[in-house]
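**Student:** Fold the stuff below for me.
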Amino acid sequence: MKTRRLLYALMATTALGAPSLTPAWAQAQTAPPSADPTQPAPATQGVPTQLDAVTTAAMRSRRPLDDVPATVSVITTENIDRENMQDVRDLVRNEPGVTVGNNPNRAGFQNFVIRGIGGNRVLLMVDGMRTPDFPDSNQGAGTYSREQPDLEDIKRVEIIRGPASALYGSDAIGGVVAYTTKDPGDYFRDGKNVYASAKAAYSGANQQFTESFTGAVRSGNVEFMGIYTRRDGQEYQPAQTTISPNPTTWYNNNFFAKLVIKPTEVDTIRLTGSYNQSGQSTNVLSAVGTFPSLFARVYDEWGQDYTNTYRISAQWEHNAPIGFVDRLSFLAYFNSVYTQADTYTLRGGVTSVVPSNARTSQFYYTQNVTGAELQMHTDREIGGLDNFFTYGLSFSWTTTTRPRNRTQITLATGATTNSVGGELYPNKNFPDTDTVQAGIYVQDEISALGGRLKITPAVRLDYYNMTPNPDKYFWNSTGATLNAVPSATTYVSASPKLGLLYHFNDTYSGYFQYATGFRAPPYDNANFGFTNAASFYQILPNANLKPETANSFEVGFRGKYENGSSWQLTGFYNLYNNFLETTVVGMVGPVTQYQYVNLTNVTIWGIEARGEYRFAPEWAVAGWTAFAQGTDTRTGLPVDSVSPWTTQARIRYGFDKGLVAQLIGTVAAAHTAVSNPTYFQAPAYFNLDATVGYVINDHFKINAGAFNITNAKYWNAPDTIGITPTNPQLDLYAQPGRYFGVNLLAKW
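**Tutor:** Sure, this is the predicted structure:
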């Protein structure tokens, strides 16, 4: 037992946050040897495989993918550089069953969609911190996007598919995207205590230029690093389009720093901070025209968007026993996002010849997340079986506000008013809200049958409290006809999970997992209050909403071979209940009343497979396929956010040093499973990419790529939900045409 505890303590250095720039497939080689299958198995059988990649998010401790009863992707710094990933769209470009939504008119990237479930139903985390969310009511605003960390700060991205509330609580109903940032210790080599690098990158998809500078220094038991990244770009250029995208220029400044102190051999303290500042200017041509539904003609529209994001955290790791606790980690953090969207519009009546008024709008969104988490591990032998307990407590307090202001100027007289379009400004569509989330969780990894069988039960108990704070600006939005008042709500939920994994032999294994998901009704769905007298509709708050829930069943089989070849086949069946939708609940005179209610039950099932065959020392073919089908069980109609059947294949030369080249082909079926026959059905497509990387020497490395080589015109199906084939802006939703990318790294 003492030896095993030492191995767990050694593993904890990475499990609790100590990073490494070693490629993920090679990290398993450095794991301590152990006969216990709850530990990462050393790659002694032969060449490391894809299944030896290490995940820390899936089990909240360091595990190779081959030892996890779930489907998880691990994307490393090497992957990001080699495939010229510059944003989150690039990040999931080659991931089965995962997409990132995009609003091409102005907002840009939206949310991750995992197996047909997206939005705030996918939890985003950075170094274990909950990140600010993306209010559902922002979907139609057209000026908001969900903030993501800069990829230059990131060492590893892990994507957990399916419900994960047993370990992560509310909002992990569709999956988890966990970012891990770099450590200064990742850079020191050959006994050196100083490191510096400069990186330049270009992406032709949106004429993006990137410059990044990294420095790290070590003195005794203290390490420090800093990264500054500057990005400048323009609008994306869709393939074969006949219309011009909205002219856009944008910039992004990102500052990242981390201080690591090791006061003792078993203690590590990390202080991490980042600041991201971005701005965007858009000539919104897509908003220009005559719109009878708005009773207006728009002559010109400009948008100016600004976003500031702050992250700061402090983490203490203790890798030695304290009583019954073998090791622990305590994390405290603060995340903040501030967004300001300014819009300037020239308008007139539907039949106007010249504009009659000008509107200026300022929409704001601020969310602060303050949180803490205590995570502990205990290794015990109980009843002759090895048990590895992971357990802890988490707490977060979130404050959210979204004020809106608008002024209209009559051009002929210069008169101004704050009563515009039937709304009185300034206002708030939902009240300022305080949200408190607290949870306690425990997971046990039980090894039996000589280590071949691993049983992993887990459960989490969550407390969720939401307190709205309506003020005069909220009542400005709701109007005098509102007959429902926002009220505080509290939810308590238990989320269990059970995983079974069996190693038939050193080559083949299989697993089964039952997992549950829980998502409390968000602040804007529950308390959205809005009256538009000009258009005769109203949205009422609803304090009686139920949490959304999920039950997921997944079974999989894996094989890995001495030459580095491997494969995985997965089938899943997910049941989602009480999804929130808006529906008509009444009429008050000519005003139609809407309200968010628990209306939809969804079933999504599918099959995913991926594998790699290394047919020669430097050559491999790899690929994946993903098929899913979703049904709204209330209506019997398809779920639009489920992507069509997609398959990817690649041939690769080289693996680590020297030259690495890839040819990647992706085929997708037509998106015919839409809930309304009048919706656009994204056609089938074939896309071809090629990448090449070369390590020139110890100081220089270059990566280049050609993407959408055939200049295919194709759409990411979830981007076009609800759009009709006759929509004049349809081309803007297409993916970028043929473009090239390159990045060059120089380090000392």
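
**Student:** rest of the way, CA atoms for contacts and neighbours
**Tutor:** OK.

**Student:** Stretch 363-381: how far from the chain's middle?
**Tutor:** Relative to the chain's own centre, stretch 363-381 is displaced by 17 Å; criterion: Cα atoms, centre = their mean, to the nearest Å.

**Student:** And for stretch 238-246?
**Tutor:** 27 Å.

**Student:** mind listing what's buried in it?
**Tutor:** 238, 239, 240, 241, 245, 246 (16 or more other Cα atoms under 10 Å).

**Student:** How about the contacts made by residue 87?
**Tutor:** Neighbouring residues of residue 87 by Cα atoms under 8 Å, 6 or more residues apart in numbering: 150, 151.

**Student:** can you tell me which of the buried residues of stretch 238-246 lies nearest to residue 228?
**Tutor:** Residue 228 lies nearest to residue 246 out of the buried residues of stretch 238-246, by Cα to Cα, at 29.0 Å.

**Student:** For the residue nearest to residue 485 when sequence neighbours are not counted, which residues are in contact?
**Tutor:** Ranked by Cα to Cα, 6 or more residues apart in numbering and with sequence neighbours excluded, the top spatial neighbour of residue 485 is residue 541, at 7.0 Å. Contacts of residue 541 were listed using Cα under 8 Å, 6+ apart, and they are 484, 485, 486, 525, 526, 527, 528, 529, 595, 596.

**Student:** how far away is the fifth one from residue 368?
**Tutor:** Right, residue 526. 19 Å (Cα to Cα, to the nearest Å).

**Student:** These two: which has the busier surroundings?
**Tutor:** Under the criterion of other Cα atoms under 10 Å, the comparison of residue 526 against residue 368 puts residue 526 first, with 27 against 22.

**Student:** The stretch 451-600 of the chain: helices as residue ranges?
**Tutor:** Assigned by DSSP state H, counting those that start in this stretch, the stretch 451-600 of the chain shows helices spanning 472-478, 523-527.

**Student:** Also this sequence, please, to line up against the first:
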Amino acid sequence: MQRTYARLWMACVATLGATATSVAVAQQTEATQATVIPDEVITVVAHRQPRDMSEVAGTVSVISDDELSKNLVFNAADLVRYEMGVELDDSSSRFGNSGFRIRGIGGNRTAVVVDQVAIADRFAVGSFSDTGRGLLDLGLANRVEILRGPASTLYGSDALGGVVAIHTLDAEDVLSDVNTGTRVRLGGASDAERAYGRVATAFSDGNQQLVLAGAAQWRDEIAAAGTTSQTRDAVSIRQTGALLKWQADTHHGVWQVSFDALRETRDSSIRHGLGSGRLAATTSLIGDDERSDWRAILRFQPDRTSYADRGEWRLFWQHADTRQNSFEERELLPQPVDIFRGFRYDFSQYGLAADLEKDVQAFGWQHRLGYGFEVSRAEVWDERDAWQFNRVEQSLTKTLLGESFPLRDFPRSNVDELGFYIHDELELWDDGLRMSPGVRYERYELSTLNDVLFVERYPNTEVTDLTHSAWLPKLGLLLPLSDSAEWFAQYARGYRAPPFADVNVGLFYPQFRVLAIANPDLKPERGYTFETGLRWRSAQQQWQVTAFHNSYSDFIESRASLGFDPVRQLLIFQSINRDEVIIEGLELSWQQQWHRQWQSDIWLEYTRSEDKTTGAELATVSPPKLHAELMYSAASGNWDSRLVLQAQRGQRQLISADDEALFAAPGYATLDWISQWYPLPDWQVGFGVYNLADRQYWVASQVGNYPVDDPVLPILAQAGRHVRVALNIRF
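**Tutor:** Model prediction:
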């Protein structure tokens, strides 16, 4: 089978090459093509202000609304399916994803911001509690930007691996004439019996604009290749979201108020692992999970003033509430029992921020001086409850494995963050080298509150408050080589403050003589990136080559074993810092317009990693990958079609800290076929067949930490052959 797919991969590459050659020959007979350089893509995420892509000393992806439609994107997994160096962190069949993994760094180490406000971090404890990161905003999104590498200078803590910036719909995105407009997007997919819908309506009277939008999605479990509906965990997911955004243009500037609310429910029946391992006596395990988020933002974009030529102020408040219930039946025990586990996590945050920019003439140079700040407070708490009912004795207990419920995993806490940044952009000589130095001061303060429940459950556990601060510099260099090419390089530092749940841990199993202790000396995680590359573009061709070297130090390992304490006669666990990790690689992208109707895209990605302590590769860093597309657009302009090839080398053998073999994802090659039809100017119909060869394969970063015989592995495979359809209407 492996050889079959190797031959398939080689045949596809050969086909792409042969087709490219033939259209290149045909192109010789065409009239001389215009050499006008196409309009540049505008990005905001790199400088927090609009910039042409050619002005950015770094690697940024901008996924427009048109690309969201053409790629039939319904959720976060669809969003990054064709993104180089970016993957979705999703290693569970029951819980939601934990964010994006950028160049091997993911989870809470990658910032996700919605309309310039960072969303809540993921929190997980044990096997029955995991908040995920709730990226339902994609249903209300019109544009997504991805910044690769540490970006803490502009985005503070949690931007250690990079930034994913989601922009929700504005009225201009919906208006079809001067005053009104409506957009409808419908879709479905067979990989998880998905159905998707979004409706957005906008109104404008010139000085005021209003947009109202709602989105919903229903889906079941992923139909992983090589599995059947009887062997997969049964999951039913319902997602709904709403957006209201009002904007007024006044004499002093533009005011905007936005509110978005999101809700997700997940009903699951876990089947993998029943009757084996820790579920040896379990005959049924049911999950009933719910997550609700809302966010309110007041934004003011002043007219040109003495202190700023452009920018914005924003006041924000957001809340995320997660409730997860698990119902377990253990009928294989001599005395069957029913077990209930409940989990709640509550996150509230409010803050004030500004991102401003001023054009300044000083020291003989023209400067674009950017500066800003963000101050915020987050209030967080969790609570777990549980009971066990003995069917034979008809007795109920609220003590499981020595833990008495209800309890908290950490004391109620406040997290205060304050950051100031300043960065500059200046051209050293006309059409010459441009520098963009910057620095941020970041202060993080964790304070615990008086928590009777935590003290009652862990009377002998010491808790600590924590304060950290850091200076986070960056330097970008950009040298225009011509009107269509530039060389760039950058150095940047990343930073992630110690999470509250790692600093203060509540864990005591008297039955197993296990105790977790706080770590007041826990250091922040730090990242250092060096990146350089070349970009070139013309009317027919664009390419970019990038090399990067990322060094990360003081990675936090949650609840690491410190061994047996002979004094306390307990096995001690504590969150600790680990040594340096290196991730480096090369990325190459090439887009070619061979003919008015033929176009190709090729991306190559090579990444290597090393844990300096053990010398081993990181399980979460994916092997080298190839992405290739061949697209045909009809001369009439009313339809197009493209073939997409993705191939990845097999993962090298992985070994755990206990010298046990871990699952290494095999190599694969897959083909997707996607087409668009435009029957009317404001109608778009999309159709795609994915994984044409019905290949069973895994995303290496999602399964690299599992033992080779873990029963969850088959259902974590990607979907087999499936179809997607979508309809976009504008009126």
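
**Student:** Just the TM-score for the two chains, thanks.
**Tutor:** Once superposed, chain against chain, the TM-score is 0.91 (TM-score structural alignment, normalised by the length of the second structure); 690 aligned residues with a Cα RMSD of 1.9 Å.

**Student:** The residue nearest to residue 485 of the first structure -> the second structure?
**Tutor:** Taking TM-score structural alignment, residue 541 of the first structure has residue 518 as its aligned residue in the second structure.

**Student:** Can you check which part of the first structure stretch 545-553 of the second structure sits on?
**Tutor:** Aligned by TM-score structural alignment, stretch 545-553 of the second structure falls on residues 569-577 of the first structure.

**Student:** Please apply the same query to stretch 406-416 of the second structure.
**Tutor:** Counting by TM-score structural alignment, stretch 406-416 of the second structure corresponds to 426-436 in the first structure.

**Student:** now swap in stretch 571-591 of the second structure and tell me
**Tutor:** Stretch 571-591 of the second structure maps onto residues 592-612 of the first structure, going by TM-score structural alignment.

**Student:** mean shift between that stretch and the second structure?
**Tutor:** Following superposition, stretch 592-612 of the first structure is found to deviate from the second structure by 0.9 Å on average (mean Cα distance after the TM-score superposition for the first structure).

**Student:** Now do that stretch: distance to the chain's middle.
**Tutor:** Computed by Cα atoms, centre = their mean, the chain-centroid distance of stretch 592-612 of the first structure equals 17 Å.

**Student:** same thing with stretch 418-436 of the first structure?
**Tutor:** Offset of stretch 418-436 of the first structure from its chain centre (Cα atoms, centre = their mean): 28 Å.

**Student:** List the buried residues for stretch 702-711 of the first structure?
**Tutor:** Neighbour counts over stretch 702-711 of the first structure (16+ other Cα under 10 Å) mark 702, 703, 704, 705, 706, 707, 708, 711 as buried.

**Student:** Reformat those residues as TSV; add distance to residue 63 of the first structure and secondary structure.
**Tutor:** Listed next are those as TSV, based on distance: Cα to Cα, whole Å; DSSP: H, G, I helix; E, B strand; the rest coil:
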residue	distance to residue 63 of the first structure	secondary structure
702	31	strand
703	30	strand
704	32	strand
705	32	strand
706	34	strand
707	33	strand
708	35	coil
711	40	coil
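
**Student:** which one of these is nearest residue 234 of the first structure?
**Tutor:** Nearest to residue 234 of the first structure among these is residue 707, at 17.7 Å by Cα to Cα.

**Student:** quick one: the aligned partner of that closest one in the second structure and residue 643 of the second structure, what's the gap?
**Tutor:** Taking TM-score structural alignment, residue 707 of the first structure has residue 690 as its aligned residue in the second structure. Per Cα to Cα, residue 690 of the second structure is found 10 Å from residue 643 of the second structure.

**Student:** same question, residue 666 of the second structure
**Tutor:** Residue 666 of the second structure is 23 Å from residue 643 of the second structure, where distance means Cα to Cα.

**Student:** and if you look at residue 574 of the second structure?
**Tutor:** From residue 574 of the second structure across to residue 643 of the second structure, the span is 50 Å (Cα to Cα).

**Student:** Kindly report the same for residue 430 of the second structure.
**Tutor:** Taken as Cα to Cα, the span from residue 430 of the second structure to residue 643 of the second structure is 44 Å.

**Student:** Many thanks, we can stop here.
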